[in-house]
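**Q** A predicted structure for the sequence below; I have some questions about it.
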Amino acid sequence: MKHVFSGAALATALVLSAGTASATVKIGFMLPYSGTYAKLGQAIENGFKLYVKEQGGKLAGQDIEYFKVDDESNPSKGPENANRLIKRDHVDILVGTVHSGVAMALAKAAKDSDTTLIIPNAGADAITGPLCSKNIFRSSFSNWQPGYAMGGVAAKKGYKTAVTITWNYAAGKESTDGFKESFEKNGGKVVKHLTLPFPNVEFQPLLTEIAAIKPDVVFTFFAGGGAVKFVKDYAASGLRKTVPLLASGFLTDGILEAEGDAAQGLLTTLHYADGLNTPRDNAFRADYTKNFPELPPDVYAVQGYDAAQILAAGLNAVKGDVTKKTAMRAAMSGATIDSPRGTFKLSKAGNPIQDFYLREAKGDKNVSIGIAVKALADPARGCKL
């Protein structure tokens, strides 16, 4: 039997169908849910979902559907995991990740498929450099930024020689390169760059080498479980008594409790700090703690929260129609984000232009003791946008 539709009925059916199709925005989280960065991935997801919850569970009137993939902090699995979200789940928006090596694979997959990507942590310089793209945004930082901010601080403290130490991967190299650029521009000299394979935590041979070199200061980049071990080993070696330790804020953020007494007094630079005591930050911290009491309201949570804010700016501009990619991305790029860290805008390359705080570890908090650099923009070297 044939079913005959009038023109009006068919038009109505198509409108209803289109309305249904656009009523849900599919978000794909590609984050570490296991291994050394597992708590970081969870904090990012928590922050993102908190902002959505504050908007009544929708963005621009659209329901949100979430898909999750554990990226295992494994760059070799990056393309496969990204394609599970892009080709299998057909997500509209990608959110990920923490590990810079994995993020590079994710950025390539996003570019190849023209999928909008928001990076809530990984600071790989190339993503806002040679790989920059109008469909890629970052709610966090470039690896260069916190290192560069600390280089100036070290020089102002009168240190003349430094050793840098990190894992032998992109995030570590770029963070220590940022420190070196700023430190040497201000009259200092990095005399040795020490590395070990990720996620190796056998630090003792390198600590012995630092003791032999006797630099004025050490700058380091570690994060997650490896950072806890490094901070404890550095203190246990006795080096803290003779060689001050400075770091990108990821050395202590979210893990101060685990680091215990060994971390007390450590100075770090980051785009967020505890105790900012602004109305915006206080409200965020109270809401986050209420919803997720098992994890602190740290920088990872803020970056997840702001990833949702950046997306909301784009969706609001197109009334929730994710098919209007050009207009949505232009709105995301031009947005002013009212972040708990302080208001920021994105650079042309999609990276936050933001203040970097000098923080001191006190108890279980990384307390701001001033601003190391105001409105620091990543140089976006190699970006052709």
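**A** Yep, it's here.

**Q** alpha carbons only for contacts and neighbour counts from here, please
**A** OK.

**Q** Could you pull up the residues touching Phe183?
**A** The contact partners of Phe183, taken as C-alpha atoms under 8 Å, 6 or more residues apart in numbering, are Tyr148, Met150, Gly151, Gly152, Ala154, Ala155, Lys189, Val190.

**Q** Which helix or strand contains Glu72?
**A** Using DSSP states H and E, Glu72 maps to neither a helix nor a strand.

**Q** Excluding chain neighbours, what is closest to it?
**A** Closest residue to Glu72 apart from its sequence neighbours, by C-alpha to C-alpha, 6 or more residues apart in numbering: Pro32 at 5.3 Å.

**Q** same check, this time on Asp306
**A** Going by C-alpha to C-alpha, 6+ apart, Asp306 has Ser139 as its nearest residue, at 5.9 Å.

**Q** neighbours around the one you found, how many?
**A** By the criterion of other C-alpha atoms under 10 Å, Ser139 has 28 neighbours.

**Q** I figured it hits Gln354, correct?
**A** No: counting by C-alpha atoms under 8 Å, Ser139 sits too far from Gln354 to count as a contact (10.5 Å).

**Q** Just the buried residues of stretch 60-75, please?
**A** Ala60, Gln62, Asp63, Lys68, Val69, Asp70, Asp71, Glu72, Ser73, Pro75 (16 or more other C-alpha atoms under 10 Å).

**Q** Quick one: end-to-end distance for stretch 288-300.
**A** By C-alpha to C-alpha, to the nearest Å, the extent of stretch 288-300 from end to end equals 12 Å.

**Q** Let me fix that, I meant to ask about stretch 87-95.
**A** First-to-last residue span, stretch 87-95, C-alpha to C-alpha: 15 Å.

**Q** contacting residues around it?
**A** 25-31, 67, 85, 110, 115-120, 307, 322.

**Q** In terms of position in space, what residue lies nearest the middle of this protein?
**A** With distances taken as C-alpha atoms, centre = their mean, Asn121 lies nearest the centre of the chain, 1.6 Å away.

**Q** Spell out the secondary structure type for His246.
**A** Just so we're on the same page, residue 246 is Leu rather than His. strand (DSSP: H, G, I helix; E, B strand; the rest coil).

**Q** hang on, the earlier thing: from the contacts of Phe183, which land in helices?
**A** Counting by DSSP state H, the part of the contacts of Phe183 found in helices is Tyr148, Met150, Gly151, Gly152, Ala154, Ala155.

**Q** Second structure follows, compare the two:
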Amino acid sequence: MSTLLSCHRRRAAWLVAAAAAVFCVAAPVHAQGQPIKVGLMLPYTGTFAALGDMIEKGFRLYVDEQGGKLAGRELQFVKVDDESDPAKATDNVNKLIRRDNVDVIVGTVHSGVALAMARAAKESGTLMIVPNAGADAITGAQCAPNIFRTSFSNWQPGYSTGVVAAQKGYKRAMTITWNYAAGNETVKGFTEAFEKGGGKVIKELTLPFPNVEFQALLTEIAAQKPDVVFAFFAGGGAVKFVKDYDAAGLKKTIPLLGSGFLTDGTLQAQGESAQGLITTLHYGDNIDTPRNNAFRNKFAVTYKLNPDVYAMQGYDAAQLLAVGLNAVKGDVTKKDAMIAAMKKAKIDSPRGTFTMSPQHNPTQDFYIREVRGNYNVVTGVAVKALADPGRGCRM
């Protein structure tokens, strides 16, 4: 009897072990069959809503070009409106990380929001791709192996515009921006390059985000009479600033230079006031390459819109994710191998080919652009292969 009982017990144990073995083998197969969850945390309301919309359109366009899949895997998009509000950012990103268990986060536009997102991504180990926000700390002091950016650091367009201003021979400059991370860091980049080139920033003007009451500051610019003004604004704020600058009569007397976001995605609304403005950015509408022409044509046909820098950055965020996924044949559990491939990525972008800096920020050309009609026309290169210094990054 005891022998028979022992046999039954051994048989039961064997069946449990066999079932466990089958489960262990089957589980990854089941996981591989599930869609990859992509969390889109972007501004869908407020000042930057149009920018968030273009980023998503660009991202989806690249996925559509791959037959609706990346590395053979379907994608499931989970969307959260970041509201361009840093105070709500941690709660909003944790909806994606903890509630929705996304595999990758894509976002955002506002630098203050992106910094909170990056902290949460760093703590949780969630893969994050930033398709716009240029906060220097994201690829500087707050860098992490799992955080990448496909746009720029705030320092980069500011620095490249400072190079151009110095080359034009301007000696006295004033700067104007919103008093938040993107504005302040862009101005620092401009000041670094401009003063390195022999100029001097005599006054930095700021106003709270998203305030657009510029009149008092424009009056101060008129009184100081600098050789040039450098401005950083984006979205609806950029539209109003450019129109107000022109209406105040300053466009005719004091040259205005800007980070390219001053005129990107805003030209139709700015109208005649924007004509002739010089900016620098890592993209321009008329980059005449097969890659950019194909991108612009496909985007226009798909969405009945001309793409802008935001659409391009979203498109390249999907490209970078595809590099990582292709390296692991779509197995998102192999995160280390994905990251290793993304670090070495050479992205064939509409802006021109770029690589990743050691801090995971694009090393890329910055173009001189002039507003002509409804286009930011590239007239030259401000700085070739400009790499952000990644100050404070340890990883």
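**A** Received it, and whenever you're ready, just let me know what you need. Fair warning: this is a prediction, and the values are worked out from it, not measured in the lab.

**Q** Tell me how they score on TM after superposing.
**A** After superposition, the two chains reach a TM-score (TM-score structural alignment, normalised by the length of structure 1) of 0.97; 382 aligned residues with a C-alpha RMSD of 1.4 Å.

**Q** I'd like the distance between the residue nearest to Asp306 of structure 1 and Ser333 of structure 1.
**A** Counting by C-alpha to C-alpha - Ser139 of structure 1 and Ser333 of structure 1 are separated by 11 Å.

**Q** now Ala377 of structure 1
**A** For Ala377 of structure 1, the distance to Ser333 of structure 1 - C-alpha to C-alpha - is 15 Å.

**Q** more neighbours, these two?
**A** A side-by-side neighbour count of Ala377 of structure 1 and Ser333, using other C-alpha under 10 Å, places Ser333 first with 24 against 19.

**Q** That one matches what in structure 2?
**A** Counting by TM-score structural alignment, Ser333 of structure 1 lines up with Lys343 in structure 2.

**Q** Nearest residue to its match in space, ignoring adjacent ones along the chain?
**A** Closest to Lys343 of structure 2 by C-alpha to C-alpha, 6+ apart is Met356, at 6.0 Å.

**Q** Contact partners for the aligned partner of the one you found in structure 1?
**A** In structure 1, Met356 of structure 2 lines up with Leu346, judged by TM-score structural alignment. If you count contacts by C-alpha under 8 Å, 6+ apart, Leu346 of structure 1 has them with Ser333, Gly334, Ala335, Thr336, Pro352, Ile353.

**Q** go again using 7 Å as the cut-off
**A** Going by C-alpha atoms under 7 Å, 6 or more residues apart in numbering, Leu346 of structure 1 touches Ser333, Gly334, Pro352, Ile353.

**Q** again with Gln224 of structure 2
**A** Per C-alpha under 7 Å, 6+ apart, neighbours of Gln224 of structure 2: none.

**Q** how near is it to Leu218 of structure 2?
**A** Counting by C-alpha to C-alpha, the gap from Gln224 of structure 2 to Leu218 of structure 2 is 10 Å.

**Q** ditto for Ala165 of structure 2
**A** Counting by C-alpha to C-alpha - Ala165 of structure 2 and Leu218 of structure 2 are separated by 20 Å.

**Q** Let me know the helix or strand that the aligned partner of Phe230 of structure 1 in structure 2 is in.
**A** Counting by TM-score structural alignment, Phe230 of structure 1 lines up with Phe241 in structure 2. Using DSSP H and E, Phe241 of structure 2 falls within helix 235-247.

**Q** tell me what that helix is packed against?
**A** When contacts are defined as 3 or more C-alpha pairs under 7 Å, 6 or more residues apart in numbering; DSSP states H and E, helix 235-247 of structure 2 packs onto helix 267-270.

**Q** can you list contacts of whatever helix or strand comes next after the helix it packs on?
**A** Next along the chain after helix 267-270 of structure 2, taking DSSP H and E as the criterion, comes strand 278-281. Contact with strand 278-281 of structure 2 is made by 157, 160-161, 257-260, 366-371, as judged by C-alpha under 7 Å, 6+ apart.

**Q** In structure 1, what stretch matches strand 278-281 of structure 2?
**A** Residue span in structure 1 matched to strand 278-281 of structure 2, by TM-score structural alignment: 267-270.

**Q** do the same with stretch 314-326 of structure 2
**A** With TM-score structural alignment as the criterion, stretch 314-326 of structure 2 aligns to 304-316.

**Q** by contact count, what packs against the longest helix along structure 2?
**A** For structure 2, the helix that runs over the most residues, judged by DSSP H, is helix 2-33. Judged by 3+ C-alpha pairs under 7 Å, 6+ apart, helix 2-33 of structure 2 is in contact with no other helix or strand.

**Q** Following it in sequence, what is the next regular element?
**A** strand 36-42.

**Q** and that next one, which stretch of structure 1?
**A** Matched against structure 1 by TM-score structural alignment, strand 36-42 of structure 2 falls on residues 25-31.

**Q** post-alignment, that stretch versus structure 2, mean distance?
**A** Once fitted to structure 2, stretch 25-31 of structure 1 is off its aligned match by 0.4 Å on average (mean C-alpha distance after the TM-score superposition for structure 1).

**Q** Equivalent analysis for stretch 226-234 of structure 1, please.
**A** Once fitted to structure 2, stretch 226-234 of structure 1 is off its aligned match by 0.2 Å on average (mean C-alpha distance after the TM-score superposition for structure 1).

**Q** what sits up against that stretch?
**A** Stretch 226-234 of structure 1 has contacts (C-alpha under 7 Å, 6+ apart) with Val201, Phe203, Arg240, Leu251, Ile255, Ala258, Glu259, Ala262, Ala263.

**Q** can we see that at 8 Å?
**A** Against stretch 226-234 of structure 1 from outside (C-alpha under 8 Å, 6+ apart): 36, 199-201, 203-204, 207, 222, 240, 250-252, 255, 258-259, 262-263.
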